[in-house]
Each structure stands twice: as structure tokens, then as C-alpha cells.
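> just coords:
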């Protein structure tokens, strides 16, 4: 059984930066969210100990939103993953990945900040392209 869930990471997983684009301040908010994939592995046989495990993988996605409109809102590609496993089968209400991901909150925050820093040049390039397109 394989199950995919999309959930928001903790509320603290946002980062806001303000950049100057040709004399105009632009505020960009970066938010982390996690996409969870779970898979039950192992066997459950009668008269024996349950050998099933719930393996989970959380892929961290970073979404960017600008203060002056949704036109430049997008998901920034990032490939940070966390994984683990717990005893027992994966069930929809179990949420083992969400519970265990909380212990990685510091690493998620660091990843979010590094993605925001790396996105400054592409963001300025996008804003320049839109400005040039609008002036034509």
C-alpha cells in the first residue's frame, strides 16, 4: 500500500525578505510545505509477530509569494528530503511523517533560508523581464 499526502509544515517555516528592485521595495515570502509519501513494508502473518513497518519520506517544497500580487508566486525547485520509519502499517489517520518531521524543524528552516538567498538573482531577473515586457 502506498499513500501520498500533502501537508503544510510547521507555521514557523516561513521566511520573508525585502529586496530593492529599481528603487521599489519588493517583499517576498517563502513558505515551506512537505509532500509525504508513505509505504507499508513487511509481512503480517497469523500466529507471528507483526513485521510491518511504515516507511515515510517527506519532500520539502518552497513556495514564493510576492507582496504586490500573485503574478510571481511559484514553487521553487528544491530537493531536500527527510525520511524515517515506524512500527506498524501506514494508515491515513496515523500521520507518522508529520509527527516525525517536527524534529527536523531547524534543518527545514535553514533550507528555507538558503533557498530564499539563492532565489534573489532569479527573482530580480523575473521582475526585470516583466518590467521590460510591460514597457513594450
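Sure thing, it's come through. These figures come from a predicted structure and were not determined experimentally.
> alpha carbons only for contacts and neighbour counts from here, please
Fine.
> Most distant residue from the centre of the protein?
residue 47 (41.6 Å; CA atoms, centre = their mean).
> could you measure it against residue 86, distance?
21 Å (CA to CA, to the nearest Å).
> before we move on, what about residue 98?
12 Å.
> ok, structure two:
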């Protein structure tokens, strides 16, 4: 059985940066959330011990918003998914998985900062392209 959930365990992970572009300051706001995919493995048979496990993987998704420029919003992905395993079926362990991801907030924040730093050059290129299109 496979179960997919979208959790907002990393809703508190945000980062704001200011970029100077052609004499104007542009504020970029990066927000992280996690997309959790779960899969129950193992079997549960009557009169035997339950040996099912929930294997989960959480991908960090970062959304970029620019102040005053909703056209340049973009969704970026972190480079290192988080993963783990929980005893029992996935339907019974969703709260425990959310808590485990919340305890890994430092890893989510590190990915958020790394993605924001890597996005600096592409963001400047997008701002230049929009400026060039507007001036034509």
C-alpha cells in the first residue's frame, strides 16, 4: 500500500534576502515546505507478529516570492531529501513522522539557505530579462 501526504512541517522555515538590481532593492522571500511520500512494506498476517514498516521520504520544496513582482514567483527543490522508517503501517504513524521531520528543522533550514544562495544568479538573470522586455 502506498500513501502520499503533503505536510507543512517546515512552515516556519523562511528566509528573506535583498538584492540590488539596477539601483532598486528587490526583496526575495523563500519559504520551505516538505512533500512527504510514504510506503508501507511488510506483511500482517493473523496470529503472527505485525512486521509492517512505514518507509518515508520528505522532499524539501522552496517557494520564492518577490515583493511587488508576482510574475517571478518560482518553486525550487532542495537537493537532499530526508528519509526514515517507522514501525507499523503508514496510516497509523503520520503524526510521528511529522514530529520527526520537525526535529530536522536545521537540515531544512540549511537546504533553504543553500537554495537561496544558488538562486541569486538566476534571479538576477530573470530580473534583467523582465527589464529588457519592458524597455522594448
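Received it, and whenever you're ready, just let me know what you need. This is a predicted model, so every value here is computed, not measured.
> Superposed, how do the two chains score by TM?
The TM-score (TM-score structural alignment, normalised by the length of structure 1) is 0.93; 136 aligned residues with a CA RMSD of 1.5 Å.
> Matching the residue farthest from the centre of structure 1 against structure 2, which residue comes up?
In structure 2, residue 47 of structure 1 lines up with residue 47, judged by TM-score structural alignment.
> next one: residue 71 of structure 1
Counting by TM-score structural alignment, the partner of residue 71 of structure 1 is residue 71.
> Stretch 69-78 of structure 2 spans what distance, first to last residue?
End-to-end for stretch 69-78 of structure 2, by CA to CA: 23 Å.
> what's the neighbour count on residue 49 of structure 2?
Residue crowding around residue 49 of structure 2 was assessed by other CA atoms under 10 Å; the count is 9.
> got the residue ranges for the strands in structure 1?
2-8, 14-21, 24-41, 53-66, 69-87 (DSSP state E).
> Excluding sequence neighbours, find me the nearest residue to the equivalent of residue 124 of structure 2 over in structure 1.
The pairwise alignment with structure 1 assigns residue 124 of structure 2 to residue 124, based on TM-score structural alignment. Leaving aside its sequence neighbours, residue 124 of structure 1 sits nearest to residue 21 (CA to CA, 6 or more residues apart in numbering; 6.9 Å).
> wait, that neighbour sits on residue 123?
No - the pair residue 21 of structure 1 / residue 123 is not scored as a contact, 9.6 Å apart, by CA atoms under 8 Å.
> the more surrounded of those two?
For the pair residue 21 of structure 1 and residue 123, the greater number of neighbours falls to residue 123 (18 against 13), based on other CA under 10 Å.
> Looking at structure 1, which helix is longest?
helix 120-135 (DSSP state H).
> distance from that one to structure 2 after superposition?
Helix 120-135 of structure 1: mean distance to aligned residues in structure 2 after superposition is 0.4 Å, counting by mean CA distance after the TM-score superposition for structure 1.
> could you give the angle of that helix to strand 24-41?
Helix 120-135 of structure 1 runs at 120 degrees relative to strand 24-41, counting by axes from the mean of the first three to the mean of the last three CA atoms, to 10 degrees.
> For helix 120-135 of structure 1, buried residues please.
123, 124, 127 (16 or more other CA atoms under 10 Å).
> What is the nearest of those residues to residue 82 of structure 1?
residue 123 (27.1 Å; CA to CA).
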